[in-house]
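A.B. asks: A predicted structure for the sequence below; I have some questions about it.
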Amino acid sequence: MKLAVVGGGSTYTPELIDGIAGRRSTLDVEEIVLVDPDAYRVETVGSFSQRLLEHAGHPARVHTTADLEEGVDGAAAVLIQLRVGGQRARRSDETFPHVCGCLGQETTGAGGLAKALRTVPVVLDIADRVRKVAGEHTWIVNFTNPVGIVTRALLGEGHRAVGLCNVAINLQRTFAGLLDARVDDVRLVHTGLNHLSWERGVLVDGVDRLPELLARHAEFLGEQVGAPVAWMRRRNVVPSYYLKYYYAHDEQLARQRTEPPRADVVSDVEEELLKVYLDPEQMTKPEQLTKRGGAYYSEAAVQLVHALTAAGPAEEHVVNVRNGTTFPFLPEDAVIEAPCLVDADGATPIPQQPVEPPYAGLIAAVTGYEQLALEAARRGGRDRVADALLAHPLVGQYAKADRLADDLVRINRQFLPWARG
C-alpha cells in the first residue's frame, strides 16, 4: 500500500512514521511519499523518516516530492496536514484579536477563522487534484486545523474524507493510565465538535468509570484540561482542554498577554528538530518531538488509516464526520466529532444519549459559526467574515466583529485572492 502525506515537510511527520514503523503487522505500507513545496524541510524530514523505518526493521520506502500529482498517484490514502502561511501566520492568529479584548488562538475565535479562510480553498484544490489522479475511492484523512470546518468543506464537495484530531486519543491514554486499564479496553463517550468536546463517559468493559476517575483524580485532570474540580464533579464530565478558552476566557486572555505566543515556541522547537533530523546518526524519534505538540497523533492516524483501508471488521475511533441524525439539534451536513465505527466504507457515528442543554447550546452556536465561516472561506467577502465573527461566542459583539474583520482581511490579504482585487 502507498500512503501520501501532503505537508510532509512538517517536523511532526516523524511521529506518523514512527507509528507506521510500530504497526508493521497490521498496516501493510510499502511506500510513503512526503509531498511539500519546501525542498529543504521535506528532504530533511524524509531522510530521517527513512532512517526511522530502517532502524525499526520496516521495509517501507520513503520518497519526497514537490509535485502533488506525482505524490498521490496510486495512493490508498492521502493525509493532509497543512499550515498555510506557516508559523508567521499562526503568530498573527494568536495575537491580532487581543486589540479587541478577544482571545487569540489558531483554531477557534477570530484566529481560527483567519486560519480557515487561508486553508479551506487550498485543501479543496488539493482534494480535487487527488480525486483526478488517485481516483474517487482514495481516502483523505484531514489533520489540518480547523479540522471541523475543513472536513465539512471536503465532505460538502463529495470527497471521501474523515477528519482526525488527537484530543480524544490523548484523553483515552490518560484515563487508561489512571485506571490501570488496557488502552484498547477504554471507550469514550466523546461528545461535541472538534476542539469543542466533552467526555460524558469512560467505559471499561461496559462499565462507566468516569465517576471513579473524578472521585480519585479530578485534581490532576483539572490541571490537564484547565477546568475547576468542583464543576467537573458536579457535571460528571471532563471537558477538552480547548473549552478553557470559552469557560475561562478572561483568564486565558490575560495569560496570553504576558506569555510568548505558542507560534514562537513552536518555531524554536522546529528549528531544533530540523537540526536533530539532519544528524545521520539519529535513528530514533528524539525527545524534543514531545515539545512539538500532537501527542499520539501517530497512533490515531495509523489506526484510522488501517480501519479505512483494511478488509477487516469495523473499528471504533473518535473522528470528525457528517452529523446525519446523531445530534438532532444540528443540521445533517454539520460535522461532529464523535465515536464512530470505521471500516473500508467509512465512519458511522455510534448513537449517543441526548446531549444536555449546557453542551448542546454551545455546540449549536459554534456549528452556526462554522457554517458562516465556511461560506466566507468559499465565497469571500469582508461582510461574510464579519458575520461569522459576530456569530462566534468568543466575539459576539457588533463593534468587535467589524474591527476584527477589517484587521483579519488586512493582515491575511496575501492569502485571500478575493481580498486582493
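C.D. replies: Great, that's in hand.
A.B. asks: CA atoms for contacts and neighbours, from now on please.
C.D. replies: OK.
A.B. asks: after the helix or strand harbouring residue 168 comes which helix or strand?
C.D. replies: Assigning secondary structure by DSSP states H and E places residue 168 in helix 167-179. With elements assigned by DSSP H and E, the helix or strand that comes after helix 167-179 is strand 186-193.
A.B. asks: what's the distance between that next one and the middle of its chain?
C.D. replies: Relative to its parent chain, strand 186-193 has a centroid offset of 15 Å by CA atoms, centre = their mean, to the nearest Å.
A.B. asks: After that strand, which helix or strand is next? Please name it.
C.D. replies: That would be, after strand 186-193 and using DSSP H and E, strand 196-204.
A.B. asks: Buried residues, that next one. List them.
C.D. replies: Burial within strand 196-204, assessed by neighbour count using 16 or more other CA atoms under 10 Å, is assigned to 196, 197, 198, 199, 200, 201, 202, 204.
A.B. asks: just stretch 394-410 next, same as before
C.D. replies: Neighbour counts over stretch 394-410 (16+ other CA under 10 Å) mark 394, 395, 400, 401, 402, 404, 405, 407, 408, 409 as buried.
A.B. asks: also this one, for the comparison:
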Amino acid sequence: MKLTVVGGGSTYTPELIDGFARLRDTLPIEELVLVDPAAERLELVGGLARRIFAKQGHPGRIVTTDDLDKGVEGADAVLLQLRVGGQAARQQDETWPLECGCVGQETTGAGGLAKALRTVPVVLDIAERVRRTNPNAWIIDFTNPVGIVTRALLQAGHKAVGLCNVAIGFQRKFAGMLGVAPADVHLDHVGLNHLTWETGVRLGGPEGKDVLPELLTAHGTDIAGDLHLPRPLLDRLGVVPSYYLRYYYAHDEVVRELRTKPSRAAEVAAMERELLDLYADPALDEKPELLARRGGAFYSEAAVDLTASLLGKGGSPYQVVNAYNRGTLPFLPDDAVIEVQAAVGPKGPTPLSVPSVDPLYAGLMASVTTYEDLALRAALHGGRDRVFRALLAHPLVGQYAYADSLTDQLIAHNREHLAWA
C-alpha cells in the first residue's frame, strides 16, 4: 500500500507518522511519500518520520519529494494537509477582519473566505494531477475550510472525503468522562464542518442508549469550560456545540478577546520554529510533547481509521466525515457538504439517517450553507462582486458596509494568491 501526504513538510506530520506507526496493523503502509515544496522543512520532518518508524519497528519506507506527480503516482490514497500562503497568510486572516469588528479566524468569517479563495484552486489542480496519474486514488481532505474544499473536490468528480478532528476529540473526551473505551462511544454529530453539535452520546453504536443528559449533568461545567461557553447555555440547549460555535454565540466577546491578545497564527508560528529546531535533533525519535499544543489532536487516529475503511482494510464501521448531503438533512440542498456520522467503505461514505434537527441549529446550518455555496463560486470564478456576496451572506458579517470594506481588504491582502485580482 502506498499513501501520499501533500503538505508533508507540515509540523503536524509527526503526529500523523506516530499514528501510522502505532496503528500499522489497521493500515499496513508499505510506502509513505511526503510531498512538499519547502525542501528544508521537508528534510527535517522526513528525517524525524523515518526515526519514528524505525523506533516503533515499522517496516514501511518513507520517501520525501517536491515532485507532486512523482509523489502521487501509484498512491492508493492521497491526504491533503496544505496551507497556501503559510502562517503569514493566516496571520492576516486573523487580524484584518477585526478592524471592522468582525471575528478574525482562519476557517470562518472573512478570514475563512480568504483561505477558501487561496486554497480551492490549488487543491483542484492537485486533484486533477492525482486523477491523471492515478484515477482510482482516494483523496482525503484535512485542508481547511474542509467543507468548502471537499465540496469543490466532489463537484469536480473526484473520489474525495473531508476529515476533521473535532468529532474524534469529543469522542475521546466523553469516553474518558464515562470511563469507557472510545470505540464504545457513538456521537450523534450533526452540522457542517466547524459548525456542529453533539445532539446525542450513545453507548455501543447508533442504536445505543443516549447518555448525553447524564453526561451534561455530571460533567457540564468541565465541558462548558473547554468550550469557553457558560454552563447554563449548555443546560438550556441540551446539546454540546463545537467550540467553533462560540464565534456565533459569543461573537462580540470573542472580538474583544482577539483584539487584546496575540493571534493564534503568531503563537503557532513561534511554536513551529521551536518544533523544527526539535526535529533537527538526530536523537529525537518520537513526537515531542510540544506538538500537542500545535493542534490537531487525534488527527492521526481519525486519518488511519478513515483511510483503512476507504481501502477495505478494516477501520471503524461508522465515522464522522464530510460528504454530500443527498437528502440526509432535508432542509439543505443535496449537493451541500455536511459533517455527520457515516458508514464508510471502499465505495465511500454513506451518511446515516439523522433525526429531526432543531430549527435553532437547522436555521444556522442553512444560512452558512448558502454562504459556502457563494464562497465556492467566488473561489472558482473570482470577481469582487462574488466575494462581496459571500461576505454579505455570512452570519458573522451580514452588513453591507462591513462586506464592502472586508472585500477590499481581502483582495488587497491576498492579491498574490488570486489569479483574477
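C.D. replies: Everything's here; your move. Since this is a predicted model, take the numbers as computed values, not measurements.
A.B. asks: Tell me how the two chains score on TM-score.
C.D. replies: The TM-score (TM-score structural alignment, normalised by the length of the first structure) is 0.98; 418 aligned residues with a CA RMSD of 0.8 Å.
A.B. asks: Show me the strands in the stretch 251-400 of the second structure, by range?
C.D. replies: Using DSSP state E, counting those that start in this stretch, the strands found in the stretch 251-400 of the second structure span residues 318-324, 337-345, 348-351.
A.B. asks: Name the stretch among these that sits most buried.
C.D. replies: Of all those, strand 318-324 has the most neighbours on average by mean count of other CA atoms under 10 Å, namely a mean of 27.
A.B. asks: Relative to the first structure, what is the average displacement of it?
C.D. replies: Its aligned residues in the first structure lie a mean 0.4 Å from strand 318-324 of the second structure after superposition (mean CA distance after the TM-score superposition for the first structure).
A.B. asks: tell me, that strand lands on which residues of the first structure?
C.D. replies: Matched against the first structure by TM-score structural alignment, strand 318-324 of the second structure falls on residues 316-322.
A.B. asks: do the same with stretch 275-292 of the second structure
C.D. replies: Going by TM-score structural alignment: stretch 275-292 of the second structure matches residues 273-290.
A.B. asks: Name the residues of the lengthiest helix in the second structure that come out as buried.
C.D. replies: In the second structure, taking DSSP state H as the definition, the longest helix is helix 109-133. In terms of neighbour count (16+ other CA under 10 Å), helix 109-133 of the second structure has its buried residues at 109-121, 123-124, 126-131, 133.
A.B. asks: Which is the succeeding secondary structure element to that helix?
C.D. replies: Trace forward from helix 109-133 of the second structure with DSSP H and E and the next one is strand 138-141.
A.B. asks: Can you work out which other helices and strands pack against that following strand?
C.D. replies: On a contact count with 3 or more CA pairs under 8 Å, 6 or more residues apart in numbering; DSSP states H and E, strand 138-141 of the second structure meets strand 77-80, strand 160-162.
A.B. asks: how about the aligned partner of residue 244 of the first structure in the second structure, what does it touch?
C.D. replies: Under the alignment (TM-score structural alignment), residue 244 of the first structure maps onto residue 246 of the second structure. When contacts are counted by CA atoms under 8 Å, 6 or more residues apart in numbering, residue 246 of the second structure touches 227, 228, 229, 254.
A.B. asks: From these, list the buried ones, please.
C.D. replies: 227, 229, 254.
A.B. asks: Looking at those, spot the one nearest residue 98 of the second structure.
C.D. replies: In terms of CA to CA, no member of these lies closer to residue 98 of the second structure than residue 254, at 10.3 Å.
A.B. asks: Can you give me the distance of the closest one to residue 235 of the second structure?
C.D. replies: Noted for residue 254 of the second structure: a distance of 21 Å to residue 235 of the second structure, by CA to CA, to the nearest Å.
A.B. asks: Residue in the second structure paired with residue 52 of the first structure?
C.D. replies: Aligning on TM-score structural alignment places residue 52 of the first structure opposite residue 52 in the second structure.
A.B. asks: Neighbours of that match, how many?
C.D. replies: Using other CA atoms under 10 Å, residue 52 of the second structure has 22 other residues around it.
A.B. asks: how close does it get to residue 16 of the second structure?
C.D. replies: Residue 52 of the second structure is 11 Å from residue 16 of the second structure, by CA to CA.
A.B. asks: cool, and residue 145 of the second structure?
C.D. replies: For residue 145 of the second structure, the distance to residue 16 of the second structure - CA to CA - is 19 Å.
A.B. asks: Kindly report the same for residue 71 of the second structure.
C.D. replies: On the measure of CA to CA, residue 71 of the second structure and residue 16 of the second structure end up 17 Å apart.
A.B. asks: Who has more neighbours out of those two?
C.D. replies: residue 71 (25 against 22).
A.B. asks: In the stretch 1-150 of the second structure, mark out all the strands, start to finish.
C.D. replies: Taking DSSP E, counting those that start in this stretch as the test, the strands found in the stretch 1-150 of the second structure are 2-6, 31-35, 61-65, 77-80, 138-141.
A.B. asks: residue range for stretch 215-222 of the second structure in the first structure?
C.D. replies: Using TM-score structural alignment, stretch 215-222 of the second structure pairs with 213-220 in the first structure.
A.B. asks: So which residue is dead centre in the second structure?
C.D. replies: Residue closest to the mean C-alpha point of the second structure, counted by CA atoms, centre = their mean, is residue 164 at 3.8 Å.
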